Every structure is written in structure tokens, then in C-alpha cells.
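In: here is a sequence with its predicted model. Questions after.
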Amino acid sequence: MKTPLKQKYLRKLSDLNDHLCFYLFNKQELKDKLSNFKPEHNELFTPNLFPDNPYSKTIHVTIEKLPSFQEQNQLINFGSYFSFSYEFFHAYMEDVMEIISDINTVSLTSSEKKNTPTEEQLQLLISKLSHTAPPQEIFDTIKYYRLRRNYITHLLESLTSGFSNLINDQGENLNSFWKEAISELDFTNDNISVITENEIVDLLKIQRIILLTIDKFIAPLLQKEGIAKYICTTRYIQPTRINNDIIIERKKTVNKLAIESFGVELTDTEMDNAVKTIGVKK
């Protein structure tokens, strides 16, 4: 099973990964081009050696300083890619909690939501659905992403106490948990101002694994009668009169959508109430 959110957010992460690859492609192209210049060109400025590029005058740095200029640009780009990846996942968590509420009619109270980070809200909601849960390391990793995103976007100069405690208390455990997936990312490292090329690749890879893990865990917890109701509510907006032929046709449509969106086949009994009552003119 799966949630209907899975492919939507995997595509977003895949698009982000494509943009990262495009940036790395351009970076290598510039590196190769600069390698063709001779030492005596080092003091020349970008407009001299890239006269056909309309932006060379805007940058206006010497060829010798261009690599360091690119490194600073990389810091901004990698920070942006990482921040976007977290925002995508944050949106996924909010959307999946809404689906749980719609389908299983289980939600958090206002007091449970108040001042509670999104990953902790999701963890609490899952605890209301099941006696088991994804590993705690999954939620600790999401917390790491959130706090590191905050460090970047809020232009912080030092780690918050919460982030520092997470690194000190859970860093080694997270390194062990993700050892098969990471090549350079180190959860014990408190020097997070710089995101390296291998590190951003690790961060995006783990983000995808977490999304798949949570989606795979939540999907089987969704009630099938609730899935039928959810599909009918979004499919049959305009009330119509109903008869046996329409009921049969609706069941075919709802079951097809359940298979496509949720990866599950529904029985007549599981669909019966929804197709007969939702979007029906009285």
C-alpha cells in the first residue's frame, strides 16, 4: 500500500535532485574551461575572457578569484537545496496527517499541536493509530533536518541548545543508523556552516528514504472504508440521483482509484456505504 502523496513528493525531491545535478554539471564545465587558461590570464577579469557572456561584467572578478567566488555560490546553492528538501518533507508530513484525519477520523487536539514540532505531531498521531511506530531515529533525523534548516534560513551564528543537544546525544546513534546510506554526512559534527558536495547528496538521499519509510508505514493503517469515503468525497462533488447501475459504475471507479492512489483493492462491502451516500441527491 501507499498514500496518494507518495509519488507527488517523490517527484518534487527528484526534481530537486535534477537541479542539483545540473548545478554540478555547470560547476564542472566552468572548472574545465578555467583549466584551459594560462597563468598569465590570472589577473584578467571575467569580461576580458568571457566577452560574449552578458553577466561577466556583473560579476567582474579576476580569473584567479573565480573559483573561490564559485565556492561561495556553492554554499548558497547547497543551503537552498537542503532547505527546499526540508520544506517539501514538512509539507508531506502536514498533508499525510490531514489524510489520516480524513480517512481514519483521528487527529490531534489543539493542545497537542500547540508549540509541537511537526515531526513530533506526526509521531504522536501515529501512536494513536498503532502500537508500533517507525524507528525513533527516523524522527530524530527529521528533527536534525528541521534544526539545520533553521540554522541556514535564520542566518544563525551558533547552534541552538536544542540542536547542540541533539548532536551530542544522538549524533553517534544516527551515524550508526544511517551508515549504509551516507558517505560523508556526520551527525556528530557541530560545524554545519558548510555543506559539501557529498554531504548534500547524502542529505537528499536520506530525505527520500525517510519519506518512503513513513509512507510505507502509514498506508496499511488507513481504514479501507475511510479510503472509499475519501475518494467519493473528492470525486463526487456535485450531487446526483443514484440507482443500481450508477452504484455499480461508482464502485468500479472508486476501486480503480483506490488501486492507483493507495495501492489497495476494495471490496463491495468496504465501498457500499460511501458510494450510496456521498454525492447523492436526496
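Out: Perfect, I can see it now. Since the structure is predicted, the reported quantities are computational estimates derived from the model, not experimental observations. Numbers count the residues shown, from 1 in each chain.
In: CA only for contacts and neighbour counts going forward, please
Out: OK.
In: with adjacent residues omitted, what lies nearest to residue 225?
Out: Once flanking residues are discounted, residue 225 sits nearest to residue 270: 4.9 Å by Cα to Cα, 6 or more residues apart in numbering.
In: confirm that neighbour sits in a helix?
Out: Yes. Residue 270 forms part of a helix when assessed by DSSP: H, G, I helix; E, B strand; the rest coil.
In: mind listing what it touches?
Out: 224-225, 228 (Cα atoms under 8 Å, 6 or more residues apart in numbering).
In: quick one: the residue nearest the centre of the chain from residue 5, how far?
Out: The chain has residue 89 as the residue nearest its centroid, 2.9 Å off, counting by Cα atoms, centre = their mean. The gap separating residue 89 from residue 5 is 11 Å, by Cα to Cα, to the nearest Å.
In: hmm, back to that, so the residue nearest to the centre of the chain touches residue 212, yeah?
Out: No. Between residue 89 and residue 212 there is no contact, the gap being 11.0 Å when judged by Cα atoms under 8 Å.
In: helices of the stretch 1-150 of the chain, residue ranges please.
Out: Counting by DSSP state H, counting those that start in this stretch, the segments of the stretch 1-150 of the chain that form helices are 6-35, 46-49, 56-59, 66-104, 110-113, 118-129, 136-153.
In: alright, now check it against this:
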Amino acid sequence: MKKTPLAGRFLRQLIRVNDQICFSAMQQWDFAKRLDPLVKSSPNQFSASAFPQNPYAETIFRSVQELADFSADAQVVALQMGVVASVEHLLAYVEELQGLRETLVATAGDPIFDDALEEQLRLRIARWKGAAPTPEYFRTLGYFRHLRNHYAHVNSQPNAAFSTYTRSYGTPLNKFWDNGRTNLHGIDFRTLPSTRLTPDLAFGIMNLLRVCLWHIDDIVADTLSLSDAVRWIVQDIRSIPRNRGMSRDRLVSKVTARLEMEWNLKVEAEVTLKAIETVI
């Protein structure tokens, strides 16, 4: 697959949040195991006496029985905030991706705008490629944009816009992702908004966000030429004053290495040299 220089940075952000979600799940499981004997033996004991070594036990001051419910609710909130952060990262990526493409290639015609960033990108890609891209990756991102709002606004039920989106795309997205390759961990797009979030469902969401990023990045990278990538790299290298006098051989070497590392394009030095000569 091709890629843009943005993919790696935003994938690392998603992986970082995913690790936090995994830690939350591990922490909750461990705490529930330690709490269970206390619930059975002294359910009315208060947190301060049950956990005398914990400096924060007095701040909540609840019975052990209540702590069990608080702990489960706290995990749901942590998982939801992980999903919110991840969708924010991916939407920021979509915005930066469009900016990158526009700096490299001038687009003819009237500007395309849409309130939904993922739909705006889909429409722009259709113009750039001359053909519509696979819509499900963008529909999935749109779905999770609605889910982000649902969690962030602490809605008890999906709002009208999310309900309409789910009715329109829930079943098609289930069919699209039932491909035997992506582990959904039990996600059902038709019912996810009204389902209590679990670690497994959060893992499925994170998998889908990563896969969507990979494919969208590949689709956009495919609209850019080798010369476009070389121009971007050369401009970036020469933006540092000390690099402006760099020798030709060193410039070719650095550009060739960055083409493979940042764009997943493996080319010979001679090809890089010819591309450099066309952009400087």
C-alpha cells in the first residue's frame, strides 16, 4: 500500500490511545477481582477504612458495595473517552490530509465543501481520481463521528441525526466489515449506540479506525505522483537553512530514503535524481 507522511504520526496517536484503553481494561479487571471479596465480606464498609493506604479513598467516601458499581461506570467513561480521543485524532488527520494534497496539486473547478469532513474528503477524492472511492471507509468514519458526539454529550439515546445515519448505513456497514479480516469484537453498527460500551467493543472500534486510516491514506496517496512526493520532501529538506547547500548526491540519498520511509515508495537513486531535476 502507498502512504502519505501523515499516516505514521496519526497511527501512533491511535496506538497510544489503544494502549490506554487496554490498560483501563486490565486495571478494571484487577480491581474488580480485589474488590469482590470485600463486597461479599463487608459490603457496608466505607472506602476510607477498606483502603486505608490509598490517599484518595476518603475523596469518594462510598461503601464497598457502591464502589463495585462506581468502578464499572468509571470503566465505561474511560472507554468512551478513549473512543472520543481516537475519533478526534482521525478527523484531525482527515483535515491535514486534505491540506497536504492541496499544497502539492492544484485542483481545478469550484471548491468542494461539506460540514462532514469525511464526506468532504470523499467528494474531493472522487474529483482527484475521476472515480468514486470505496464509500464504506468514509461512512464508517462518519458513523464514529456521530458516536463521538453521542459519548461526548453523554446522550442516553442517539439523537435524530445519529439515528438516521444508523438506519441508513448500519446494515450496509455490517455487511461490508463482515469480511473475515478485521476483528470487530462483536460490533453491530445497528445497535452500538444503545449498547453499553465494553473493552471488547472498544477494541473493535480501534481496529476499525486504524483500518480506515490505512485505506483512506492509500487512496489519497494514489492520487499523488512520484514527483509530488519528491517536491514535498525537497521543500521540507530545504526549509532548513543549513541544508540549502547540500550536495546533489546527499540530497538524492536523503530523498530516496524518505520516499521509502514516509511514502512507502522504493525507487532507485537514478529515478529519484530525475524526479528531483523536474521539481527544482
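Out: On my side now, so go ahead. Keep in mind the model is a prediction, meaning the values are calculated, not measured.
In: stretch 64-81 of structure 2 vs structure 1, average distance?
Out: Superposed on structure 1, stretch 64-81 of structure 2 shows a mean distance of 1.2 Å to its aligned residues (mean Cα distance after the TM-score superposition for structure 1).
In: pull out the buried positions in that stretch.
Out: Going by neighbour count (16 or more other Cα atoms under 10 Å), the buried part of stretch 64-81 of structure 2 is 64-68, 71, 75-81.
In: ok, now how distant is residue 265 of structure 1 from residue 228 of structure 1?
Out: Where residue 228 of structure 1 is concerned, residue 265 of structure 1 sits at a distance of 10 Å (Cα to Cα).
In: hey, what's in contact with both of these two?
Out: By Cα under 8 Å, 6+ apart, the residues touching both residue 265 of structure 1 and residue 228 are 255, 258.
In: and these two? Which one has more around it.
Out: Set residue 265 of structure 1 next to residue 228 and count neighbours by other Cα atoms under 10 Å: residue 228 wins out with 24 against 16.
In: please identify the helix or strand for the more buried one.
Out: helix 224-235 (DSSP states H and E).
In: quick one: the residues in structure 2 that that helix pairs up with.
Out: Per the alignment by TM-score structural alignment, helix 224-235 of structure 1 matches residues 226-237 in structure 2.
In: burial measure for residue 43 of structure 1, as a count.
Out: Going by other Cα under 10 Å, the residues that sit close to residue 43 of structure 1 add up to 12.
In: picking that back up, please pull up the equivalent of the residue nearest to residue 225 of structure 1 in structure 2.
Out: Using TM-score structural alignment, residue 270 of structure 1 sits opposite residue 275 in structure 2.
In: against residue 107 of structure 2, how distant is its match?
Out: 21 Å.
In: try residue 175 of structure 2
Out: Relative to residue 107 of structure 2, and taking Cα to Cα, residue 175 of structure 2 is found at 34 Å.
In: same check, this time on residue 62 of structure 2
Out: 61 Å.
In: what's the answer for residue 113 of structure 2, then?
Out: 13 Å.
In: ok, residue 9 of structure 2 next?
Out: 26 Å.
In: the two: which is more packed in?
Out: Neighbours were tallied for residue 9 of structure 2 and for residue 107 using other Cα under 10 Å; the higher tally belongs to residue 107 (13 against 10).
In: show me what stretch 76-96 of structure 1 is in contact with.
Out: In contact with stretch 76-96 of structure 1 (Cα under 8 Å, 6+ apart) are residues 3, 5, 9, 12-13, 16, 20, 118-119, 122, 145-146, 149, 152-153, 195-197, 200, 203-204, 207, 211.
In: okay, the helices of the stretch 1-150 of structure 1 in TSV with distance to residue 239 of structure 1 next?
Out: TSV is the format used below for those (distance: least, Cα to Cα, whole Å):
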stretch	distance to residue 239 of structure 1
helix 6-35	29
helix 46-49	66
helix 56-59	60
helix 66-104	20
helix 110-113	33
helix 118-129	32
helix 136-153	42
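In: which of the ones you listed sits closest to residue 277 of structure 1?
Out: Residue 277 of structure 1 lies closest to helix 66-104 among these, at 15.9 Å (Cα to Cα).
In: report the angle between that closest one and helix 136-153.
Out: 130 degrees (axes from the mean of the first three to the mean of the last three Cα atoms, to 10 degrees).
In: helix 66-104 of structure 1 versus helix 6-35: what angle between them?
Out: 180 degrees.
In: relative to helix 224-235, how tilted is helix 66-104 of structure 1?
Out: 110 degrees.
In: chain center to helix 66-104 of structure 1, what's the gap?
Out: 6 Å (Cα atoms, centre = their mean, to the nearest Å).
In: measure residue 58 of structure 2 to residue 69 of structure 2 for me?
Out: Taking Cα to Cα, one finds residue 58 of structure 2 at 17 Å from residue 69 of structure 2.
In: let me fix that, I meant to ask about residue 94 of structure 2.
Out: 38 Å.
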